[in-house]
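Trainee: Fold the following.
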Amino acid sequence: MADRVKVCLILEGSYPYITGGVSSWAHQLIGELEDIDFVLFTISPAADQPVHYDLADNVVAHHDLVLSQPRSSKKRTTDKKLLLKIKSIHDSLFAGSMPDIGALVKDIPVGHSLSSEAMGSPAAWEMITSRSQLKNPAYPFADYFWAWKSAHDMIFNILAAALPEADLYHAVSTGYAGLAAINAKIRLDKPFILTEHGLYHKEREMEIRKTPFIRGYQRDMWINIYNTLSKMCYRYADLIITLFEHNRRLQLELGAPEQKTRVIPNGIDTGRFMVKREKREGFHVGLVGRVVPIKDIKTFISMARIISDDIPEACFHCIGPTDEDEGYYEDCKILVKSLRLEEKFKFTGRQNVLEYYSFLDVLLLTSVREAQPLVILEAYCAGVPVVSTRVGNVPELLDFDDRFIAPPKDALHLARGVKYIYEHQEEMAGLIEENRERVLSFYERKSLHQAYRDIYQEYGAS
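Mentor: Now for the predicted structure:
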């Protein structure tokens, strides 16, 4: 019997600690590929987080790196050549070129973070102060210093990490997970597979631009760091996978070699979502998702107020966990009360979504950011029409039908889509069948997982 392939799956801020699309994908992939062994290398913001998934038997090990936790060095290096290499890499980045970090990574002792040397050496201090004067003259030096230190502490922690032994390394984003995979590829000479659900550097940029205390050149520095990490991942990865064609084209624009890129969409267990429909009295609009800002539940509530005025029998179900951002959940409850929707709008908490798919008349998605939302595929398979914001792969999933696609945060436009479905239910019957057939043909999870099995066996054997 041939040896089993061992895959190190590298995840940042998701599985198995946080529920959501990426975590569900990882959990299902591991569970489906029972003939593959997995080692989890997770990158976390804090230690001792509760695990929200039961790990499968083929998860043979789990290593968690707390990114913000200072790493103690066994010895202090006095290798000035190493510090000069760091400065040379920064000079290349400031000049707009992409440096080769291979020699630097090989020269860093495993387990040894360069943070203290990089901050304390005269060469580093001269570089930091001169860059601040050049790029950040209008803001205090302290702002620049602490931003620089925070970013480089995390980078050096990743480059110091000892990755577990595996046949290949599969990062589920660029960013710090991708940097860890680069570390493994350089040190261990093993293949690096990259899957991007969303585009990490784009998502981080959106967050940074919305954060008021990141200002001046510090904002540009963080954005440049995340763009550079993505470019490095595209350079070092052996295979670059994304969920849909639009994101693949964005990867190419940032420098991904076309011959390395491939599209493998997410899929669902279609048999599980072929539910028996049971019409209930009223008109039921549901949103399946966490009560967090990225899902923009407040726009769902605002839309519910508009629909309630036009469709008195309408009622609304927010189906998903409410405990991930308690402050946001409280804000949403206040908005429901202020719009006098207490009798019509319900937060269900975690539920068996199949029960709701059996009677929902519309599934709504109000997210401000998504990649390829599986809830749309689930709803289609269950025979539920969808109205959504224009995010990620939604336009393609909704067949570019503008009747059912709205700009983010546009409650009125979303309400028009919901009202159209209410008023054209005979027309919807045909569209529902078309959507179900499309999911059955192109988004069956087992066949898509087989694509990953083939990749693991091909690259793991090499």
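Trainee: Could you use CA atoms for every contact and neighbour count after this?
Mentor: OK.
Trainee: how many neighbours does residue 130 have?
Mentor: 12 (other CA atoms under 10 Å).
Trainee: ugh, typo on my part, it should be residue 48
Mentor: Neighbour number of residue 48 under other CA under 10 Å is 9.
Trainee: Leaving out chain neighbours, which residue sits closest to residue 136?
Mentor: Counting by CA to CA, 6 or more residues apart in numbering, residue 217 is the residue found nearest to residue 136 once chain neighbours are left out, at 5.5 Å.
Trainee: doesn't that neighbour fall inside a helix?
Mentor: Yes: Residue 217 sits within a helix when classified using DSSP: H, G, I helix; E, B strand; the rest coil.
Trainee: From residue 369, how far off is it?
Mentor: 25 Å (CA to CA, to the nearest Å).
Trainee: and what of residue 343?
Mentor: Look at residue 343 and residue 369: by CA to CA, they are 29 Å apart.
Trainee: quick one, which of these two is more surrounded?
Mentor: Using other CA under 10 Å as the criterion, residue 343 and residue 369 rank with residue 369 on top: 19 against 10.
Trainee: What is the neighbour count of the closest residue to the more buried one other than its chain neighbours?
Mentor: Closest residue in space to residue 369, ignoring its immediate chain neighbours: residue 391 at 5.7 Å, by CA to CA, 6+ apart. The burial count assigned to residue 391 is 20, neighbours taken as other CA under 10 Å.
Trainee: quick one more, to check against the first:
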Amino acid sequence: MLPSLQNPSADICLILEGTYPYDRGSVATGVHRMISAMPNLKFALFFIGTERRLAREKAFELPDNVTELTEIFLFDDEFAATELPKFAKRPPFRVFKPLLEKLRIVLNQPEDSDETINELSAELVKTAPGCDFDWFWKNPGTCKLLTEFYETRYSDESFQDYLLNLKSLLQPVWRLFQASPTLPPASCYHSFSTGYAGLIGAQACRFFGDSGFLISEHEISIRKRIMELLHAEWADLSINGISPLQTGVQPLRQLWIDFFIQTARLAYESADQIVSQFQKNADYQAEFGADPRNISVIPAGVSLRKMEAVRRARAERLRIQPDRKTVGFLGRINSSKNVKMLLYAARITADRLPGTRFLIAGSAEEDLEYYTECRSLRAELKLESVVKFIGPAEAEDVLPRFDVLALSGSSDHLPFPILGAFGAQIPVVATDIGACRELIEGRSDDDLGQAGRVVPIAKPELMADALVEILSDPGLKNRCGTIGRARAEACYTETAVIAEYRDLYDRLSGPIVAFP
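Mentor: This next block holds a predicted model:
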């Protein structure tokens, strides 16, 4: 049983899977700014990672209103089970009977087992904290159930591969619930994804009956997870050289997809409120089981006060270098950002508009292999004098050097660099993914005009067309920048976003007691 909520240790508990405070991405940056902007609320952090040895140094100094940081690592071999009392690690096998009954139903009827998943989760909360996973895995009842499931559904697959996949799926879930007693009591739980974070958040609001549960998603977690699974090499390999994507989804891969769809539905159904950053992703949330009545759209926001200094610094640079033509990229250098497309566009742009330069700012440590490939492509395209990789950089430092921001990514989210560019009055050219069209062209009730250009994915020649058009026309460049700034002022201020989240916290938590 989870702790009592009689004396919550925090007003808000943030459930963070692989992000703040160890990551410097847009989600983590938004979390830090939100905590810092609400100094009268106490925040507890519940961080879910993979392995402790892979954990980085904290990327942020925790604000004073963070009361505690709890960490669990779901793929550690030396997990918290080693800290269980010795007598509790191996309970009698009979304690698993209710759990196995629920698991049997979920495994055999994945498409129609929502209520049973709730009951299974409740059994896990009762059982996992007092038991080592290996003891459950070796239980004769578990072995019998998994063998029956194999013979019914997966008899064409290798039994060894089947067991490996099922253990890899169940063990982190067991460890998540094993750590449930360490979840800080709070008046409201806020998860920034579905997945493991949404799963434990759903249980927190059930067992802390008076607590609210909020899910907000930068990009739709389940869509991202499905795409990763469809391209994963470890779940199952092609047979006779035939790709699973040519013959349909292989059974073991589908097992993982079904699991994450089920957990997403459980999280959505348990949430009191669900937030998306733009309407298209809100529609995706509804497709995966979220009640549209519980979904609201709250975009990311930009600090116009902070960007004002950037805007002035950029204007001064342009006064000194009025003919400057610099295209900038700001973001992580990885395959989802499709930097290679930008390099191809750079070659076309430089040929058509000599003197154009490209600055690529961002960290490469997440995918060094991709970064190496990008540098090789730069050499192959003879762009060494045109394109510079300048490494990680803060937006405030690098935006004054940009005349146009170019983003060539392929993931469904709201790119925060676009908001920074708007604040600095910089036009934007971006691929038609996520919220880019909504940002650049405006929502249906927005008649400000275009703050840049939107181009198709994987069409470098069209991106080059847009860059040449804006860079060649100072009047167009200025108009696009002015429209972007006006749109940020009207729709995307950090102050307004923080106020909306504060209202949500108040509504979901009841009256929140602030610091004395």
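Trainee: Work out the TM-score between the chains.
Mentor: Between these two chains, after superposing, the TM-score reads 0.93 (TM-score structural alignment, normalised by the length of structure 1); 459 aligned residues with a CA RMSD of 2.2 Å.
Trainee: What's the local residue count around residue 112 of structure 2?
Mentor: Neighbour count for residue 112 of structure 2, taken as other CA under 10 Å: 12.
Trainee: Also residue 137 of structure 1?
Mentor: Residue 137 of structure 1 has 13 nearby residues by other CA under 10 Å.
Trainee: quick revisit: return the distance of the aligned residue in structure 2 for the residue nearest to residue 369 of structure 1 relative to residue 498 of structure 2.
Mentor: In structure 2, the residue paired with residue 391 of structure 1 according to TM-score structural alignment is residue 433. Distance, residue 433 of structure 2 to residue 498 of structure 2, by CA to CA: 25 Å.
Trainee: re earlier: would you mind confirming that the residue nearest to residue 369 of structure 1 makes contact with residue 373?
Mentor: No: counting by CA atoms under 8 Å, residue 391 of structure 1 stays clear of residue 373, with 9.4 Å between them.
Trainee: contacting residues around whatever residue of structure 1 lines up with residue 38 of structure 2?
Mentor: Counting by TM-score structural alignment, residue 38 of structure 2 corresponds to residue 33 in structure 1. Neighbour list for residue 33 of structure 1: 449, 453 [criterion: CA atoms under 8 Å, 6 or more residues apart in numbering].
Trainee: Just give the nearest non-adjacent residue to whatever residue of structure 1 lines up with residue 278 of structure 2, would you?
Mentor: Applying TM-score structural alignment, one finds that residue 278 of structure 2 aligns to residue 244 in structure 1. Spatial nearest neighbour of residue 244 of structure 1, chain neighbours left out: residue 263 (5.7 Å); criterion: CA to CA, 6+ apart.
Trainee: now swap in residue 119 of structure 1 and tell me
Mentor: With CA to CA, 6+ apart, the residue lying closest to residue 119 of structure 1 is residue 125, at 6.5 Å.
Trainee: which residue in structure 2 lines up with the one you found?
Mentor: Under TM-score structural alignment, residue 125 of structure 1 pairs with residue 143 in structure 2.
Trainee: Which element, helix or strand, includes its match?
Mentor: Assessed by DSSP states H and E, residue 143 of structure 2 sits inside helix 140-153.
Trainee: In structure 1, what residue spans correspond to strands?
Mentor: Per DSSP state E, structure 1 carries strands over the ranges 6-12, 37-44, 59-66, 168-171, 192-196, 239-242, 261-263, 283-288, 314-319, 345-349, 362-365, 386-389, 405-406.
Trainee: now the ones you listed as a markdown table including mean neighbour count and distance to residue 113 of structure 1?
Mentor: Converted to a markdown table, the strands of structure 1 look like this (neighbours: other CA atoms under 10 Å; distance: least, CA to CA, whole Å):
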| stretch | mean neighbour count | distance to residue 113 of structure 1 |
| --- | --- | --- |
| strand 6-12 | 24 | 19 |
| strand 37-44 | 22 | 16 |
| strand 59-66 | 16 | 13 |
| strand 168-171 | 28 | 22 |
| strand 192-196 | 25 | 23 |
| strand 239-242 | 23 | 29 |
| strand 261-263 | 17 | 33 |
| strand 283-288 | 22 | 42 |
| strand 314-319 | 21 | 44 |
| strand 345-349 | 17 | 43 |
| strand 362-365 | 26 | 43 |
| strand 386-389 | 26 | 43 |
| strand 405-406 | 23 | 47 |
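Trainee: Please convert those to JSON lines, extending it with distance to residue 332 of structure 1.
Mentor: Output for the strands of structure 1, formatted as JSON lines (distance: least, CA to CA, whole Å):
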{"stretch": "strand 6-12", "distance to residue 332 of structure 1": "28"}
{"stretch": "strand 37-44", "distance to residue 332 of structure 1": "28"}
{"stretch": "strand 59-66", "distance to residue 332 of structure 1": "32"}
{"stretch": "strand 168-171", "distance to residue 332 of structure 1": "35"}
{"stretch": "strand 192-196", "distance to residue 332 of structure 1": "31"}
{"stretch": "strand 239-242", "distance to residue 332 of structure 1": "33"}
{"stretch": "strand 261-263", "distance to residue 332 of structure 1": "37"}
{"stretch": "strand 283-288", "distance to residue 332 of structure 1": "14"}
{"stretch": "strand 314-319", "distance to residue 332 of structure 1": "11"}
{"stretch": "strand 345-349", "distance to residue 332 of structure 1": "10"}
{"stretch": "strand 362-365", "distance to residue 332 of structure 1": "16"}
{"stretch": "strand 386-389", "distance to residue 332 of structure 1": "19"}
{"stretch": "strand 405-406", "distance to residue 332 of structure 1": "21"}
